[in-house]
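>>> 3D, please:
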Amino acid sequence: MTLSLDLAARIVDAGLAHARQHNFRSMTIAVLDAGGHLIAFKREDRSGILRPEIAQGKAWGVLGMGHGARDLAMRSKEAPAFYAAIAATSQGRVIPVPGGVLVRNEAGDILGSVGVSGDMPDNDEACALAGIGEVGLVADPGHGPQPA
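Got it, this is the predicted structure:
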């Protein structure tokens, strides 16, 4: 199974619907395939001008490292020099903050990733989880505290 344009578009739309249901700030959502290619993207009105780069950076970082953003955030605190090097190596495209979620199939294979930016990191992540759950795939936000 691959992460098709149809599935990616449904993930984005469900994530945005979740944001509206909870009155989150204006969101930007990016979905990448397993090769890191952008396949679906939306930026809500009034979402900040850096939000596209942040959303894609969250998605690209988790895909590149093979761990959800909660793992990356925890690891960046434990090894700040390593993550500073990763930021430099990736030209700043790795953003180790919740809101970057791997998309897996039932077998655990990585199909792609979702990056969300616009509100607090836990709310961003909640939108990604809602979108991925809507299409019946497995969301992997990493370990650590999960949002309620």
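>>> every contact and neighbour count from this point should use C-alpha atoms.
Noted.
>>> remind me, longest strand of this structure?
Counting by DSSP state E, the longest strand found in the chain is strand 110-117.
>>> just how off-centre is it within its chain?
Computed by Cα atoms, centre = their mean, to the nearest Å, the chain-centroid distance of strand 110-117 equals 4 Å.
>>> which strands and helices sit next to it?
Applying 3 or more Cα pairs under 8 Å, 6 or more residues apart in numbering; DSSP states H and E, one finds that strand 110-117 makes contact with strand 28-33, helix 51-65, strand 100-104, helix 121-134.
>>> Ser26 versus the residue lying closest to Ala8 once chain neighbours are set aside, what's the distance?
Once flanking residues are discounted, Ala8 sits nearest to Ala40: 5.6 Å by Cα to Cα, 6 or more residues apart in numbering. According to Cα to Cα, to the nearest Å, Ala40 and Ser26 sit 17 Å apart.
>>> between the two, who's got more neighbours?
Using other Cα atoms under 10 Å, the more surrounded residue of Ala40 and Ser26 is Ala40, with 21 against 18.
>>> so the more buried one, which of the three states?
What DSSP: H, G, I helix; E, B strand; the rest coil gives for Ala40 is strand.
>>> wait, it sits on Thr28?
No. With contact defined as Cα atoms under 8 Å, Ala40 does not reach Thr28; the gap is 10.9 Å.
>>> run a quick neighbour tally on Asn105.
Using other Cα under 10 Å, Asn105 is surrounded by 16 other residues.
>>> again but with Ile29, I slipped
Per other Cα under 10 Å, the neighbour tally for Ile29 reads 32.
>>> before we go on, could you also do this sequence so I can check it against the first one:
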Amino acid sequence: MSTTTIAAAPLTIQDAETLVEAARTVAEAAGTAVAISVLDAGGHLLAFRRDDRAVLIAGETSTRKAYTALQLNTPTADLVDAVQPGGPFHTLPTALDRPLLFIAGGVPVQRDGRLVGAIGVGGGAPEQDHAFANAAVESLAGR
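Predicted coordinates:
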């Protein structure tokens, strides 16, 4: 029996910069100051940007949202209910050495059906951050 492994091209610095610029553009158009983090498939920071007017904690939250989306290969917006008392991931936010953040704004990045990284946006309302991250991922897919 023969098996074939299809590798997806990794997320590049150029891809990361495209994601940051797309998220920044939609956030700016909405009048929202944000921080944006892009991680590769190994969880390493590829790109980061924080608007001068963004709250300082936005840098940390954007990175943790991206990390959470990467680790669970799911947008963080889809995980909020799972960490509530009685939810399947209730204890997960404190179970790991590197803290996860279950607030909307983290979105995995896939290429050819494979996880290649994640983007996290922080600084706006959770639904705004999620929309900005989604817009960035969609812009990369459209290239």
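>>> the longest strand of structure 1 vs structure 2, mean deviation?
For strand 110-117 of structure 1, the mean deviation from structure 2 after alignment is 0.5 Å (mean Cα distance after the TM-score superposition for structure 1).
>>> and the angle for that strand with strand 28-33?
Interaxial angle of strand 110-117 of structure 1 relative to strand 28-33 (axes from the mean of the first three to the mean of the last three Cα atoms, to 10 degrees): 170 degrees.
>>> equivalent range in structure 2 for strand 110-117 of structure 1?
With TM-score structural alignment applied, strand 110-117 of structure 1 matches the range 115-122 in structure 2.
>>> ok, residues contacting that stretch?
8-11, 19, 23, 34-43, 58-59, 61-67, 69-70, 73, 105-110, 129-130, 132-133, 137 (Cα atoms under 8 Å, 6 or more residues apart in numbering).
>>> if we use 6 Å, what do you get?
Residues from elsewhere that reach stretch 115-122 of structure 2 (Cα atoms under 6 Å, 6 or more residues apart in numbering): 10-11, 34-41, 58, 61-63, 65-66, 70, 105-110, 129.
>>> check stretch 52-69 of structure 2 too.
Outside stretch 52-69 of structure 2, the residues touching it (Cα under 6 Å, 6+ apart) are 33-37, 75-76, 100-101, 106-108, 118-123.
>>> quick one: it to chain centroid distance?
The answer for stretch 52-69 of structure 2 is 10 Å, by Cα atoms, centre = their mean.
>>> that stretch maps to which residues in structure 1?
Mapping stretch 52-69 of structure 2 onto structure 1 (TM-score structural alignment) gives residues 45-62.
>>> ok now stretch 72-90 of structure 1, how far from the chain's centre?
That offset, for stretch 72-90 of structure 1, works out to 17 Å (Cα atoms, centre = their mean).
>>> which residues sit against that stretch?
Counting by Cα under 6 Å, 6+ apart, residues outside stretch 72-90 of structure 1 touching it are Val94, Pro96, Val97.
>>> now do the helix or strand containing Tyr83 of structure 1 against helix 51-65: the angle between them, please.
Under the criterion of DSSP states H and E, Tyr83 of structure 1 resides in helix 80-89. Per the same axes, to 10 degrees, the angle that helix 80-89 of structure 1 makes with helix 51-65 is 120 degrees.
>>> tell me the contacts of whatever residue of structure 1 lines up with Leu11 of structure 2?
Aligning on TM-score structural alignment places Leu11 of structure 2 opposite Leu3 in structure 1. Under the criterion of Cα under 6 Å, 6+ apart, the contact list for Leu3 of structure 1 reads Asp33, Leu111.
>>> 10 Å instead?
Counting by Cα atoms under 10 Å, 6 or more residues apart in numbering, Leu3 of structure 1 touches 31-34, 39, 103-105, 110-113, 137.
>>> grab the nearest non-local neighbour of Ile36 of structure 2.
Computed as Cα to Cα, 6+ apart, the closest residue to Ile36 of structure 2 that is not its neighbour in sequence is Val121, at 4.6 Å.
>>> what's around the one you found, how many residues?
Val121 of structure 2 has 38 neighbours, counted by other Cα under 10 Å.
>>> do Gly105 of structure 2 as well
Neighbour count for Gly105 of structure 2, taken as other Cα under 10 Å: 33.
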